[in-house]
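**Q** structural data only, the sequence is not supplied:
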């Protein structure tokens, strides 16, 4: 093998913007194509809006206008506007910005001096205009390179406007999911009372902050009035809901949604436990107090420390004590003033305690009959690396995944082609039990449900999850879709927090193969099939109904680097429970009418 020369000519120094384009993951986490809520195109939008939010937080501009048309995004705020002489520097030179000055920005949400530069570098077209005191300054960039500048007089109100198009050269064929965008806009509205966000000519505004967030999420499922508290640096809202297992939290730091929680969220949970136990003069177990809790917490911190560039988890330890005490005192104050609501909480906790003891009895029997030794689980083909493995390569642990498949045929195909280091397979015997509306004891009465739970490591909560992704991999036929619904019902009924944490996915596999003697194309829709047949002469078309029909030699590519995953997300728990009732509940008149209307 020829040796390569390693000398001075091989040492490269990239400009900051070149580095962003070459290593975008370091700045925005992932590229993606818009099918996942954390894909890069949404991070770009967030970084631009965050700057406008910072202006509002500092008391300038109570309105933000966002327009999204296909791939072009525009964000206009009515804050102070970037100082006209620094417009180019602020969007193109790393470590340039006012976020470093506590006098200008006290509780910044944007990436300090990096965010807008990353948007600029990763956009095929980027334009920024600052309006300030009757003058304007515009700078236009392509792929981070300045093309031209314009200055002059204007009658526009003070503020900043940014237009950008994520670069298809980097992001490929992408599209914005309207639900993801609106969900993020609602988060901004809840966290910034008094701010109006106009998105595509519709106004979004919240008058009651996190109270409104919880009210929208739980609807009529709350057992008692939502507890809502707000001070200068802390706001929280919480309630217990009916018919829900586990506990669910929405947590934010300086307006940033911390998907993976952190010290503020754990302090919030501790404060809830201490407040309720102190008021009732009890020593209830944490799971009995918090089972069925839905809560939201937002904190403002001057120097937040996050575990990653994308700010999914807060690490500051010094904030724990004051959050615990403030939450505890606020809950005690609410209960003292609302004795009728306090009694509802008391009854909920006693019921939780009763159900837990009942569940423990069933667990004992299930464990004895299963005679579980380590992870010797039938139908599980495990992988080497697992989530939370402290003595292993962390990137491999985070990228670990488990495929939930139907039958030996499909699992055999995946098992033969999987990466044994990071990809596990759990094979279902067929259709699992419909668990909608059933107690958690059902898991311990059914070997398959039990084995699946143990394989995932979630018996005692999502904290024990053994895989970074849980992937439903069923056939693209009516039976496959039914099994998919049954599995989603299982997770949404008993392990809702696993879904809320963004760990559950559906594997998309090709429906068609279009080929001739020299060319083969796999298609995921009829539209793709029709396009392929028009491009490939004398082609033959194969329709795949089951994963087992695809040759393992072909299948490997569909669970490799270009694997297509559809994340299972929840717009709102209240709406989700209504949807589950419609599809998976007993034979409701609504569903019967729907079937009759659409049968033909």
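**A** Sure thing, it's come through. Every value quoted in this text rests on a predicted model; they were computed, and no experiment measured them. Residues are numbered from 1 along each chain as shown.

**Q** going by C-alpha atoms from here, please, whenever you check contacts or count neighbours.
**A** Fine.

**Q** the spatially most central residue of the chain: what's it in contact with?
**A** The structure's the chain has its C-alpha centroid closest to residue 502; by C-alpha atoms, centre = their mean the separation is 4.6 Å. Going by C-alpha atoms under 8 Å, 6 or more residues apart in numbering, residue 502 touches 567, 568, 569.

**Q** the last one: neighbour count?
**A** What it means is residue 569. Here the number of neighbours of residue 569 (other C-alpha atoms under 10 Å) works out to 17.

**Q** same deal with the first one?
**A** Residue 567: 19 surrounding residues under other C-alpha under 10 Å.

**Q** setting the sequence-adjacent residues aside, check what's closest to it.
**A** Excluding the flanking residues, the one nearest residue 567 by C-alpha to C-alpha, 6 or more residues apart in numbering is residue 505, at 4.3 Å.

**Q** show me what the helix or strand where that neighbour lies is packed up against.
**A** Assigned by DSSP states H and E, residue 505 belongs to strand 504-508. Contacts defined by 3 or more C-alpha pairs under 8 Å, 6 or more residues apart in numbering; DSSP states H and E place strand 504-508 against strand 469-473, strand 564-567.

**Q** in a helix, the residue nearest to the centre of the chain, correct?
**A** No: counting by DSSP: H, G, I helix; E, B strand; the rest coil, residue 502 falls outside a helix, being coil.

**Q** so it versus residue 470, what's the distance?
**A** Distance, residue 502 to residue 470, by C-alpha to C-alpha, to the nearest Å: 10 Å.

**Q** A further structure is provided below for comparison with the first:
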């Protein structure tokens, strides 16, 4: 048999490319600043650029130079001025344009810096359409102007009246950052964190010409903990325990009105939203101290329930899991941190026995509630076995996901709103990999309820069993959990209630990226020859122009209106899914408290104040 010839693709020296550091940053942006986003999320790229510049200014304060940082934001343009030592004048251009250049490698100059990799300011420069840096030292200055990381001009001069320090101005490049904008609440929150972690540092924000906002903390992490409690009207069960040294600071208390654990963690001033070694060491040290003082063996969940706190460490050589520094990876510090937290808390408990007894009473109450919950779980399992060995709302698939081996990749379960939508999906699904779970009307709002509600509510219990996540994600039966609700007000409400359910009781499911929303078309536009499905009004208008004439336009109000024949394409290879993005509990709690909590009058007032009434034609 003649050998089939494959098309010739020439692979020679001409195909090998070497990118400059500037080209690499612009081509592989995610490696340097993580997600791009549009400014709606705290960790979007525009805030990472801002953080990298402010980090350099804060590093000066940490080393004892400059007690104020000025931040001026006008639209997309940012100006940051510190009053530290200023970049050495002969290295101004190199420090903001040449990778692996800087003083952060020198322990004599910067001992506890976040920006240890020599990339931060260079990435900001490379990703800005306009970037200016000016360093003032001893009455002289050097200014350099860049465009997309390329030097446009350099200027030297004298200004005997200017204080020493560094000025940076930048504007993110619209070629990289599309349809984005800064949000004041994210910037304010970041600046508050800087102030809590750097007691005595004054940060002054000028936002689009408004009156300056000043951020200054005198009590460090104590202020952060008290602000977090005040955010939802919680009261500390006892005065927060606060310890501070040159390399470690932690503060915490318990609250009777909180569910779960809320602990912020920081490394060298950087908020580590995914925690890491320092957070796990703090938790272990706390557990050991409580058990040793009480001479009782409590479980970790008993001690950490309703805990509100923060922990910050300063390290010479922090190792992060990515350039965006969301998780600390230094394992060698764990034992020392655990022991330090344990020792300091034992000393505190001995000196403050009233507070220690209050803490222990809270832990005992939690332990008792957990034991009662175990009984509720047992009764729920017995009731489920007595009714049926099958989950009546589940139309299962043949293959299942195994997190440990990776088998079953691509399996999914659709959580559908009612029998009508479930019928459309069930009739056209792939029975090998696609399961369906039917929700009977609106699920229970569980945001302010305790875990026992899952064992008393049949629907929530059956869903937990269908997913097999009662004891963690190890048994998760489907790689993707997909919310398939109607694109109307009721459907969006059901979607939000389900997101709250997973976030409250099964946070790792959201954190690990298993929760999705199914995007289904809002419109069908067709003529005799072609049919186009549109997911927004803009797509509908474009389809009308493309087809010309007067095509037929159908507005889908619910998934049940889409025929199974049509629906097959929307859950097939071209399926549109939006992953529910994870936000750490400290960030998400305030939002979910407002929209799902017991603050109906406040929520009603907000709706009335922001209600948009379309103009009558």
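**A** Noted; the coordinates are in hand. Everything numeric here is computed off the predicted structure, so don't read it as measured data.

**Q** need the TM-score from the superposition.
**A** Superposed pair, TM-score by TM-score structural alignment, normalised by the length of structure 1: 0.84. Supporting alignment: 590 aligned residues with a C-alpha RMSD of 4.1 Å.

**Q** before we move on, back to that, just the helices and strands packed on strand 504-508 of structure 1: most buried one?
**A** Most buried of these, by mean neighbour count (mean count of other C-alpha atoms under 10 Å): strand 469-473, with a mean of 24.

**Q** ok, which stretches of the stretch 1-150 of structure 2 are strands?
**A** 68-74, 77-82, 128-137, 140-147, 150-158 (DSSP state E, counting those that start in this stretch).

**Q** so which of these gets nearest residue 497 of structure 2?
**A** Closest to residue 497 of structure 2 of those is strand 68-74 (C-alpha to C-alpha; 36.5 Å).

**Q** to residue 17 of structure 2, which of the strands of the stretch 1-150 of structure 2 lies closest?
**A** The closest of these to residue 17 of structure 2 is strand 150-158. By C-alpha to C-alpha, the value is 20.2 Å.

**Q** hmm, back to that, can I get the strands of the stretch 1-150 of structure 2 in TSV including distance to residue 542 of structure 2 and mean neighbour count?
**A** Output for these, formatted as TSV (distance: least, C-alpha to C-alpha, whole Å; neighbours: other C-alpha atoms under 10 Å):
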stretch	distance to residue 542 of structure 2	mean neighbour count
strand 68-74	34	19
strand 77-82	33	21
strand 128-137	31	24
strand 140-147	35	20
strand 150-158	39	13
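
**Q** dump the contacts of residue 502 of structure 1 into TSV; add distance to residue 277 of structure 1 as well.
**A** Output for the contacts of residue 502 of structure 1, formatted as TSV (distance: C-alpha to C-alpha, whole Å):
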residue	distance to residue 277 of structure 1
567	38
568	36
569	34
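
**Q** ok, of those residues, which one's closest to residue 324 of structure 1?
**A** Residue 324 of structure 1 lies nearest to residue 569 out of these, by C-alpha to C-alpha, at 30.1 Å.

**Q** tell me the secondary structure for the closest one?
**A** coil.

**Q** hmm, back to that, could I get the strands of the stretch 1-150 of structure 2 as a markdown table with distance to residue 522 of structure 2?
**A** Below are the strands of the stretch 1-150 of structure 2 laid out as a markdown table (distance: least, C-alpha to C-alpha, whole Å):
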| stretch | distance to residue 522 of structure 2 |
| --- | --- |
| strand 68-74 | 37 |
| strand 77-82 | 37 |
| strand 128-137 | 37 |
| strand 140-147 | 42 |
| strand 150-158 | 45 |
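
**Q** out of those, the one nearest residue 363 of structure 2 is which?
**A** Taking the strands of the stretch 1-150 of structure 2 one by one with C-alpha to C-alpha, strand 68-74 is closest: 42.0 Å.

**Q** quick one: average offset of the closest one versus structure 1, please.
**A** Its aligned residues in structure 1 lie a mean 2.0 Å from strand 68-74 of structure 2 after superposition (mean C-alpha distance after the TM-score superposition for structure 1).

**Q** tell me if I am right that residue 342 of structure 2 is in a strand.
**A** No: using three-state DSSP, the secondary structure at residue 342 of structure 2 is helix, not a strand.

**Q** count of neighbours near it?
**A** Residues lying near residue 342 of structure 2 (other C-alpha under 10 Å) number 23.

**Q** so it is in contact with residue 291, correct?
**A** No: distance between residue 342 of structure 2 and residue 291: 10.1 Å, which falls outside the contact criterion (C-alpha atoms under 8 Å).
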